[in-house]
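Peer 1: I would like to see how this sequence folds:
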Amino acid sequence: MGTGSFFRQLHDNIFVMPNPWDIGTAKLLASFGFKALATTSAGFAFSRGLPDGGVGFDMMIQHCRELANATDLPVSADLEKGKGDSAGSAAETIFAAEAAGLAGCSIEDHTGDTSQPIYDFSQAVERVAAAAEAARALKRDFVFTARCENFLWNRPDLDETIKRLQAFEKAGADVLYAPGLPDMEAVRLVCSAVRKPVNVMARPGLTVAALAEAGVKRVSLGPWLTEFAFGMLETASREILQDGTFGFARAAMPFSKLQGLFTPKP
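Peer 2: All right, here's what the predicted structure looks like:
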């Protein structure tokens, strides 16, 4: 079974898909027993000293290729709006993602333009339809996720978000995703309004059990692990500079464990 087919089957039941931001974190998370991984556009950008949205498409695809080659697990990519604004560019995004060795990817209806952050409804649906058609044309299974970004860009309209997700489903998307849903009731309403698997981004206060009860099939972490790692660096730095102590090292992963994980096997 190919990674794409295995990745699709995972959506029969709820699973958590964490988001590494480089080769080392991909290998580390894979070693813990997760069944699939996803890239994080923000996490990778921050690791390069760039803001979210500041990574060009070619650099992002190269990053995806590195992560896909780093593990035998299926890797899905956060490719933001994709290669461009047109429906044709959405299709080209799918072809580039498959060529990079990915098992799936997501494309957003966020334009990248803060003055007009969300594509018009018809253009958003046309982009999803073109991407879905491209995914079906591939020789191997590929899981395409369509994202509605309303709640991340000051458009907290649940009815319109559901309307978009339903249209994306009809246009052929395999998985539906509206990051930033405000509460569990919104999650339940989204899950009950569509038939395709729904992805939800984890946040404090949610549990896998509660999300499963609501009908969610996939939980991703977005930039949370990256933010956590940067937060621990901040905490350690404050201890060093303010207290002159190094107690943070007690919580560090042992050097020997990391050395053993990253040493090539004979």
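Peer 1: going forward, measure contacts between C-alpha atoms and count neighbours the same way
Peer 2: OK.
Peer 1: where do the helices sit along the stretch 101-250 of the chain?
Peer 2: Taking DSSP state H, counting those that start in this stretch to define them, one finds helices in the stretch 101-250 of the chain at 121-137, 158-170, 184-193, 208-214, 224-238.
Peer 1: OK, contacts around residue 24?
Peer 2: Counting by Cα atoms under 8 Å, 6 or more residues apart in numbering, residue 24 touches residue 262.
Peer 1: just to revisit the earlier point, got the helices of the stretch 101-250 of the chain as JSON lines, with mean neighbour count and distance to residue 40 columns?
Peer 2: Shown next, in JSON lines, are the helices of the stretch 101-250 of the chain (neighbours: other Cα atoms under 10 Å; distance: least, Cα to Cα, whole Å):
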{"stretch": "helix 121-137", "mean neighbour count": "21", "distance to residue 40": "20"}
{"stretch": "helix 158-170", "mean neighbour count": "20", "distance to residue 40": "21"}
{"stretch": "helix 184-193", "mean neighbour count": "17", "distance to residue 40": "22"}
{"stretch": "helix 208-214", "mean neighbour count": "15", "distance to residue 40": "20"}
{"stretch": "helix 224-238", "mean neighbour count": "14", "distance to residue 40": "9"}
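Peer 1: start and end of stretch 91-105, how far apart?
Peer 2: 12 Å (Cα to Cα, to the nearest Å).
Peer 1: buried sites along it?
Peer 2: For stretch 91-105, burial by neighbour count (16 or more other Cα atoms under 10 Å) applies to 91-98, 100-105.
Peer 1: do stretch 5-25 as well
Peer 2: By 16+ other Cα under 10 Å, the buried positions in stretch 5-25 come out as 6-8, 10-11, 14-23, 25.
Peer 1: one more: stretch 52-70?
Peer 2: By 16+ other Cα under 10 Å, the buried positions in stretch 52-70 come out as 55, 57, 60, 61, 63, 64, 65, 66, 67, 68, 69, 70.
Peer 1: just confirm the last one contacts residue 29, I think it does.
Peer 2: In this case it means residue 70. No. Assessed by Cα atoms under 8 Å, residue 70 is found out of contact with residue 29, at 11.1 Å.
Peer 1: one more to put side by side:
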Amino acid sequence: MTTADVAALSQRAEALRNLHRRGTPLVLFNVWDPVSARIVEEIGAPAIATGSAAMAWAHGVADGERISRQEMLDAVKRIVSAVRVPVTADLEAAYGQTILDASRTAEAALEAGAAGLNFEDARDDGSLTDLDLQCERIAAILEAGKRQGARLLINARTDVFLKRLGADDGWRTSEAVRRGQAFLQAGADCVFVPGVSDESIIAELTQRIAGPVNILLTAKAPTISRLAQLGVARISVGGAGYAHALWETRRAARALLVDRDHSFLRDRIAGDEINEFFAR
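Peer 2: You can find the predicted model right below:
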């Protein structure tokens, strides 16, 4: 990257960091390609987030690092090029379990123009990465940014609730706090705890974790305004946006092919409007 590129990326990363405020959450509709990113930007989103599941599905593979690091970051680069707002990329567990894997993924994310990244502690066998190792990997991501002159925003995710680990929610809450605090001390900017919808647990997480907390929005989750009252700083939908788009595709296809009903054609974005997304 040129000096100008680094300076611009640093500004985007700082702008993204400033959007993470307890009680006035950054709400993100996770995208999967340049078109979805431009739609979200046009609506007025101050930042764009990719979703690893949605990106994988859009590439014809299942979620869970079945898309390669290079494929993922090539897709991220195309999204970054399509929008003007900061882009934060979901890069799963950094496509490997070593410190070097984390460092290389961070370097590649910076080269792709990402201002931030999601980094999770889940392993393929259903367990979580050793906490000390995960913190070393977070520190390596931070150091990779420093070497290139741009400090990536790190959204460190723990899957203790998503994997339903431990005996009960009390243990899971304490473990999420323990991990979240360690992640922040290692250099993370935000702690992502997917799999939580109970208000009392969310409140405890935001009170005990000394930094911004990201909650994954689900149909069972509290409203966005309630999550703000609970102190959440970031709200995302993961792969649900793409899953909804697929649901609409199936509904329209069934209407046309089974019911011989083409009324869905009234509800669409015009081709000229889509072309305009990329005319600038």
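Peer 1: let me see the TM-score of these two.
Peer 2: Scored by TM-score structural alignment, normalised by the length of structure 1, the superposition of the two chains gives a TM-score of 0.91; 262 aligned residues with a Cα RMSD of 1.8 Å.
Peer 1: before we move on, back to that, with distance to residue 248 of structure 1 added, can I get the buried residues of stretch 91-105 of structure 1 in JSON lines?
Peer 2: Compiled in JSON lines, the buried residues of stretch 91-105 of structure 1 are given as follows (distance: Cα to Cα, whole Å):
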{"residue": "91", "distance to residue 248 of structure 1": "47"}
{"residue": "92", "distance to residue 248 of structure 1": "46"}
{"residue": "93", "distance to residue 248 of structure 1": "42"}
{"residue": "94", "distance to residue 248 of structure 1": "43"}
{"residue": "95", "distance to residue 248 of structure 1": "45"}
{"residue": "96", "distance to residue 248 of structure 1": "42"}
{"residue": "97", "distance to residue 248 of structure 1": "39"}
{"residue": "98", "distance to residue 248 of structure 1": "41"}
{"residue": "100", "distance to residue 248 of structure 1": "38"}
{"residue": "101", "distance to residue 248 of structure 1": "38"}
{"residue": "102", "distance to residue 248 of structure 1": "36"}
{"residue": "103", "distance to residue 248 of structure 1": "37"}
{"residue": "104", "distance to residue 248 of structure 1": "38"}
{"residue": "105", "distance to residue 248 of structure 1": "37"}
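Peer 1: sort out for me which of these are in strands.
Peer 2: 104, 105 (DSSP state E).
Peer 1: tell me the residue in structure 1 aligned with residue 180 of structure 2.
Peer 2: With TM-score structural alignment as the criterion, the equivalent of residue 180 of structure 2 in structure 1 is residue 165.
Peer 1: what about the aligned residue in structure 2 for residue 49 of structure 1, how many residues nearby?
Peer 2: By TM-score structural alignment, residue 49 of structure 1 lines up with residue 60 in structure 2. Using other Cα atoms under 10 Å, residue 60 of structure 2 has 11 neighbouring residues.
Peer 1: what sits against the residue lying closest to the match of residue 180 of structure 2 once chain neighbours are set aside?
Peer 2: Of all residues not flanking residue 165 of structure 1 in the chain, residue 176 sits nearest, at 6.3 Å (Cα to Cα, 6 or more residues apart in numbering). If a contact means Cα under 8 Å, 6+ apart, then residue 176 of structure 1 has 145, 146, 147, 165, 168, 169, 196, 197, 198, 199 as its contacts.
Peer 1: distance check, residue 176 of structure 1 against residue 217 of structure 1.
Peer 2: 10 Å.
Peer 1: what do those two both touch?
Peer 2: Shared contacts of residue 176 of structure 1 and residue 217, defined by Cα under 8 Å, 6+ apart, comprise 197, 198, 199.
Peer 1: return the member of those residues nearest to residue 111 of structure 1.
Peer 2: Nearest to residue 111 of structure 1, judged by Cα to Cα, of those is residue 199 at 20.7 Å.
Peer 1: circling back to that earlier point, show me what contacts the match of residue 49 of structure 1?
Peer 2: Residues in contact with residue 60 of structure 2 (Cα under 8 Å, 6+ apart): none are found.
Peer 1: and it, that's in a helix?
Peer 2: No. Read with DSSP: H, G, I helix; E, B strand; the rest coil, residue 60 of structure 2 is coil and lies in no helix.
Peer 1: now which residue in structure 1 aligns to residue 17 of structure 2?
Peer 2: Residue correspondence to structure 1 (TM-score structural alignment): residue 17 of structure 2 is matched to residue 8.
Peer 1: check which helix or strand that match maps to.
Peer 2: Assigned by DSSP states H and E, residue 8 of structure 1 belongs to helix 3-10.
Peer 1: which residues are contacting the very next helix or strand once past that helix?
Peer 2: Remark: after helix 3-10 of structure 1, the chain's next helix or strand is strand 15-17, criterion DSSP H and E. By Cα under 8 Å, 6+ apart, the residues outside strand 15-17 of structure 1 that reach it are 34, 35, 36, 37, 38, 217, 218, 219, 220, 221.
Peer 1: can I get the buried part of these as one PyMOL selection?
Peer 2: Burial among the contacts of strand 15-17 of structure 1 is assessed by 16+ other Cα under 10 Å; the matching PyMOL selection reads:
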select buried, resi 35+36+37+38+217+218+219+220+221
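Peer 1: closest to residue 85 of structure 1 among the contacts of strand 15-17 of structure 1?
Peer 2: Using Cα to Cα, residue 38 is the member of the contacts of strand 15-17 of structure 1 that lies nearest residue 85 of structure 1, at 22.9 Å.
Peer 1: for the counterpart of residue 231 of structure 2 in structure 1, grab the count of nearby residues.
Peer 2: Mapped onto structure 1 by TM-score structural alignment, residue 231 of structure 2 lines up with residue 215. When counting by other Cα under 10 Å, one arrives at 19 neighbours for residue 215 of structure 1.
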